[in-house]
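A.B. asks: sequence isn't available, so here's the structure alone:
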């Protein structure tokens, strides 16, 4: 008996491991994002060197996510939740400290002193120790799921920021072409105005178009800077960082998108927030059982030694028992019953929300895919044909320069809309991955 109690105390003094739970979280992230990156709360020199090497080359989407997983300070903060939860597990496995009482009484006649020593331990605390440890472990498992879900959210933000930056780089380049065309039109209009071929109104309209193009290009440059900063932040890059050398163009459409029914089925099996909600239900069940057990009155056992000068020492056991006249723990039990019922309903609500969220995102993504294909296969080729035909007519002096410039402007606008639509598709695909809780490649 004493050996078993000593073993419990010894296990309760096990130091908290900083790496506890990280391997499980890493597996959650691998399933949710297809990223197998070592997870640690402290960067090694090897990891720092890896980040530097990824930044030196052409930065891909996967590389940006890897850097964020290794270097994002918010992720480092999130990982500390594991240490906090594991410390609670350790605390739950510890017995209450025994109480030592000592009393010394002196007689008024000065004939001697009466002493009494006792050591007291809560017996019910020992009996409930296994239940408390099980409850703490279930709470720890829930924290692991919540940490994994929070990390997946940062991955989603990083991917979205990458796509936005990538698209805006392309849009800024297109706007530069628009600016060149506006400059050419304004320069031509100025020469024609000097020759008396156009009036002041025509010249002013071309000047306004040039000013608008300059302002739009300036807005694009400012937005590009904001996009760079946002991606820097998500990757944990500090200071005045140089311009990121990311892949120039958005990726083309994948061959196909996953089926809606497969996506919903995978989400209900893989979503970490849903798993955490189910884990909360387990926690409330165990907490309710523990609360009912704790309704038993506190029992404390003690060993007492009493001695006085005129008597032989007396040694014997003692017991203290709470009398549950008023507080029998009924309020705590009622609260946990309500929380248990609430948790069951929340799971059903979350499942319904997941289905609805996925249907909406899947529909939007399908619409964007069709729009991208329409721009790619119909609209842009038509504009290219119009530009080519207009160039031929211009060469034979059958078409004016302003008309040719406008035709080229229309083609640039079509390409701009194509880039924006393709960007929106990839952002929606990223949101769908987040809503599913798993990569879409294997669905």
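C.D. replies: Structure received. None of these values were measured; they are calculated from a predicted model. Residues are numbered from 1 along each chain as shown.

A.B. asks: can we go C-alpha only for contacts and neighbour counts from here?
C.D. replies: Fine.

A.B. asks: what segments of the stretch 1-150 of the chain are helices?
C.D. replies: Assigned by DSSP state H, counting those that start in this stretch, the stretch 1-150 of the chain shows helices spanning 2-12, 22-33, 45-56, 61-71, 73-92, 123-195.

A.B. asks: list the buried residues for the fourth one?
C.D. replies: Read it as helix 61-71. By neighbour count on 16 or more other C-alpha atoms under 10 Å, the buried set for helix 61-71 is 61, 63-71.

A.B. asks: neighbours of residue 81, how many?
C.D. replies: Neighbourhood size, residue 81 [other C-alpha atoms under 10 Å]: 16.

A.B. asks: try this one side by side with the last:
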């Protein structure tokens, strides 16, 4: 009878073990779905030489053309090694899931003692009956933990995509500013030379000469600073894309893209954010995992004090007689001081912590979404105002000043002053367009996640609070 029970237990364990297997894609399916839906980009976990060659060929094709923001994001998703480390971390979580879903291995202990003509052979088979009984609950927790790891990998992907998009926008805008300041420096240099010549003839006093020369000097210094900023912006983009060597010669567009004809309309931006934010999804899964863990703790608050082992022992006496002993060995900790209430209270309070953090994060997400959309609309209106009103009016003024200068109605200094004002308006227009594309990126991340560290930090704090104790 005892053998039948043992065989049944082993059969059940074998059946449960057969249900646990590694994911065929290392968990990348969820990451790919979220990334494609949010950014329309492809992700790749590089695990072989063939994968590396495919990614390399795709990168070369993307770098052969001026690198748009979308192309830069795709290059980064293929080449950023930090992101690849996150994908391997996901595969490691898959292995942890399988390990947590397997029943405990039985322990076989063999002992042979001889001396004074006595010989004893002892065979003891011990199985963790408690772990086997609670395996379904533990497997459910392991699956939820793995899904959280998938969402964290997706969150890292979206964060990288957002950072790359912002870096590309800043790099292109910085290059535009350099070109504009080169033009401004050229005009300032011509003005300074003219002022010097007029000063030599006595037609211009020293104060006006100094004003023109200091403008040239300040513009030169500003151009040097703009070139430094453009170089730094390009290097940051390079780091995020994971490029080096021959790939550093890629070209950026000469200017930022044109504004869309119509701004995005998102009347339900709060609802979209609460439904789509990955950090909130992670926190929800943490709360669900903790609820399961609390059930497990309540169910095993006394049983975990039990250690049961089956014994099958054979002893050979000196006279040759064989004595066989069968039975079981039970060790039970008497719950005088702690009957499990401490663990149950710890799990309950941890659940309350996670619930309140999740609620707090949901309120924050709603506010972030509203703020991001208002900033987006304001940036669109400001950039559009420069494009529709300010720059066309500045062009009209410039053309009229040229006509008046040609007819000798204004002098050269009035014309140069107008040129400075037009350059200042163009610079403000570049900044406004840059701010629009940055606001667009921020709106996307406010709705989908990945835009900053606040949400992920909250999720990690929750994960830490919910992590099962090793005690």
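C.D. replies: In hand now; what should we look at? The structure presented is a predicted model; accordingly, all values stated were derived computationally and were not measured.

A.B. asks: circling back to that earlier point, including distance to residue 432 of structure 1, could the helices of the stretch 1-150 of structure 1 go into JSON lines?
C.D. replies: Formatted as JSON lines, the helices of the stretch 1-150 of structure 1 follow (distance: least, C-alpha to C-alpha, whole Å):
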{"stretch": "helix 2-12", "distance to residue 432 of structure 1": "43"}
{"stretch": "helix 22-33", "distance to residue 432 of structure 1": "11"}
{"stretch": "helix 45-56", "distance to residue 432 of structure 1": "27"}
{"stretch": "helix 61-71", "distance to residue 432 of structure 1": "17"}
{"stretch": "helix 73-92", "distance to residue 432 of structure 1": "22"}
{"stretch": "helix 123-195", "distance to residue 432 of structure 1": "10"}
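
A.B. asks: what's the most buried one of the ones you listed?
C.D. replies: helix 61-71 (a mean of 22; mean count of other C-alpha atoms under 10 Å).

A.B. asks: what residue of structure 1 takes the place of residue 323 of structure 2?
C.D. replies: Alignment note: residue 323 of structure 2 maps to residue 313 in structure 1; criterion TM-score structural alignment.

A.B. asks: and the gap between the closest residue to its match other than its chain neighbours and residue 116 of structure 1?
C.D. replies: What sits nearest to residue 313 of structure 1 in space, not counting adjacent residues and going by C-alpha to C-alpha, 6 or more residues apart in numbering, is residue 307, at 4.3 Å. Computed with C-alpha to C-alpha, to the nearest Å, the distance linking residue 307 of structure 1 and residue 116 of structure 1 is 6 Å.

A.B. asks: now residue 280 of structure 1
C.D. replies: Here the criterion is C-alpha to C-alpha. By it, residue 280 of structure 1 lies 48 Å from residue 116 of structure 1.

A.B. asks: for residue 229 of structure 1, what is the enclosing helix or strand?
C.D. replies: If you go by DSSP states H and E, residue 229 of structure 1 is part of helix 200-234.

A.B. asks: which part of structure 2 matches that helix?
C.D. replies: The aligned range for helix 200-234 of structure 1 is 206-240, by TM-score structural alignment.

A.B. asks: give the buried residues for the matching stretch.
C.D. replies: 209, 212-213, 215-217, 219-220, 222-223, 226-227, 229-230, 233-238, 240.

A.B. asks: try stretch 243-261 of structure 1
C.D. replies: Quick answer for stretch 243-261 of structure 1 (16+ other C-alpha under 10 Å): 244, 246-247, 250, 257.

A.B. asks: can you list contacts of that stretch?
C.D. replies: With contact meaning C-alpha atoms under 8 Å, 6 or more residues apart in numbering, stretch 243-261 of structure 1 is reached by 55, 57-60, 163, 166-167, 169-170, 228, 358-359, 362, 369, 419, 422-423, 440, 443.

A.B. asks: quick one: map residue 26 of structure 2 onto structure 1.
C.D. replies: So, by TM-score structural alignment, residue 26 of structure 2 is matched to residue 20.

A.B. asks: where's stretch 357-368 of structure 1 relative to the chain centroid, distance-wise?
C.D. replies: 21 Å (C-alpha atoms, centre = their mean, to the nearest Å).

A.B. asks: so residue 319 of structure 1: helix, strand or coil?
C.D. replies: Under DSSP: H, G, I helix; E, B strand; the rest coil, residue 319 of structure 1 falls in the strand class.

A.B. asks: residues near it, how many?
C.D. replies: For residue 319 of structure 1, the count of nearby residues is 13 (other C-alpha under 10 Å).

A.B. asks: OK, contacts around it?
C.D. replies: By C-alpha under 8 Å, 6+ apart, the contact set of residue 319 of structure 1 is 299-302.

A.B. asks: got it, and residue 437 of structure 2?
C.D. replies: 166, 169.
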